[in-house]
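>>> quick one, what's the 3D model for this:
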Amino acid sequence: MSLDQQVPTSPAPPRDPAGDRVDAYYGRLFGWPVKWRGVHPFLALENGICAVTLPKLSAGPVLTRLAATGCQGPAMHLPTQHGARVALLAETDGLIPPRSALPRNVEVLAWGTLLPLPVGARRVEVATEWLAAPDPHQRWLPSLGAVLAGIPERL
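Below you'll find the model as predicted:
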């Protein structure tokens, strides 16, 4: 079951100013495709955006390594049925490697996967939060190759 299927859907209520701010921030400022499920915004992984996920317990050294090389981009905490994970947003830079070429606990999500977006600092209903928030002054995403290079083979 994907993350977008874990949030119950309900009829879409009238849009409020908070929803407009989310669209303006994520959609217009960063150019990210935002999809709505009821009152919940999601980042649609499409148009060259992907996410590398790994266990949260292993993410600290990876985030430090990416920051040291100037390749850290937005990273969010994601609760899943298999434990807490971290999603590192990246730009696809060619072919996405097959699962067999990735370290054991690493996955690459792309092509229409929906990631729940934090609203403000935290999204309470699914406990999604930014570990490294997107920076309006640095709107680019690191390449998928750079992010994968920052992850040790034995994670």
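>>> could you use CA atoms for every contact and neighbour count after this?
OK.
>>> what's the neighbour count on the spatially closest residue to Leu141 that is not a sequence neighbour?
In space, and not counting its chain neighbours, Leu141 is closest to Ala90: 5.1 Å by Cα to Cα, 6 or more residues apart in numbering. When neighbours are defined as other Cα atoms under 10 Å, Ala90 has 28 of them.
>>> gap between Ala90 and Arg37?
Ala90 sits 23 Å away from Arg37, going by Cα to Cα, to the nearest Å.
>>> now the other sequence, so there's something to compare against:
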Amino acid sequence: MSLDQQVQPAPSGDPVDTYYGRLFGWPVRWRGGQPFLALEHGMCAVTLPKLSAAPVLTRLAATGCQGPSMVLPTQHGARVALLAETDGLIPPRDALPRDVDVLAWGTLLPLPVGTRRREVATEWLTAPDPHRRWLPSLGAILAAIPARL
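Below is the predicted model:
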């Protein structure tokens, strides 16, 4: 693994580190020039196909449980990652709807930054709000997803 592929802590004083790391308390790691959110310390993400996300986001907003969500490009099409706080054990894969995954334990999600970069086209659907820094619980997000997604 070359030096630019290794995961490194955020450069001191970097605006991305200041915003995500210091303001929200999120662990930011760097791979080359791209910042990543490290899913650790009780933080996870629920991912589902982008085409299925709108009703889930609407349900979460209606119940006051909408938190930050981002679009992630994948080899199988765009997915939406809904950030959450783990509130106990993460359910096994076979207990989740077919197209839903829960990411945790050190998974790295590319963070959207200022201008979109061609190689990593992540973007916020629901940007993190400095006035509402909490994350919804994993249970609340999973409850908003229909069993047949």
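>>> circling back to that earlier point, correct me if wrong, but the residue nearest to Leu141 of the first structure is in a helix.
No - under DSSP: H, G, I helix; E, B strand; the rest coil, Ala90 of the first structure sits outside any helix and is assigned strand.
>>> now do the end-to-end distance for stretch 65-83 of the second structure.
Across stretch 65-83 of the second structure, the terminal residues are separated by 11 Å (Cα to Cα).
>>> residue range in the first structure corresponding to it, please.
Aligned by TM-score structural alignment, stretch 65-83 of the second structure corresponds to residues 71-89 of the first structure.
>>> what comes up buried for that stretch?
Within stretch 71-89 of the first structure, the residues that count as buried by 16 or more other Cα atoms under 10 Å are 71-79, 85-89.
>>> then stretch 99-116 of the first structure?
By neighbour count on 16+ other Cα under 10 Å, the buried set for stretch 99-116 of the first structure is Leu102, Val106, Glu107, Val108, Leu109, Ala110, Thr113, Leu114, Leu115, Pro116.
>>> follow-up on the earlier one: quick one: the match of stretch 65-83 of the second structure to chain centroid distance?
6 Å (Cα atoms, centre = their mean, to the nearest Å).
>>> quick one on the thing from earlier: wait, the residue nearest to Leu141 of the first structure sits on Cys71?
No - checked against Cα atoms under 8 Å, the pair Ala90 of the first structure and Cys71 is beyond contact range at 9.6 Å.
>>> list the residues that contact both of those two?
Common contacts of Ala90 of the first structure and Cys71 (Cα atoms under 8 Å, 6 or more residues apart in numbering): Pro142, Val147.
>>> and the longest helix along the first structure, how far from the chain's centre?
Longest helix of the first structure, by residue count under DSSP state H: helix 56-68. Put simply, helix 56-68 of the first structure sits 15 Å off its chain's centre (Cα atoms, centre = their mean).
>>> list the helices and strands it packs on?
Applying 3 or more Cα pairs under 8 Å, 6 or more residues apart in numbering; DSSP states H and E, one finds that helix 56-68 of the first structure contacts strand 83-91.
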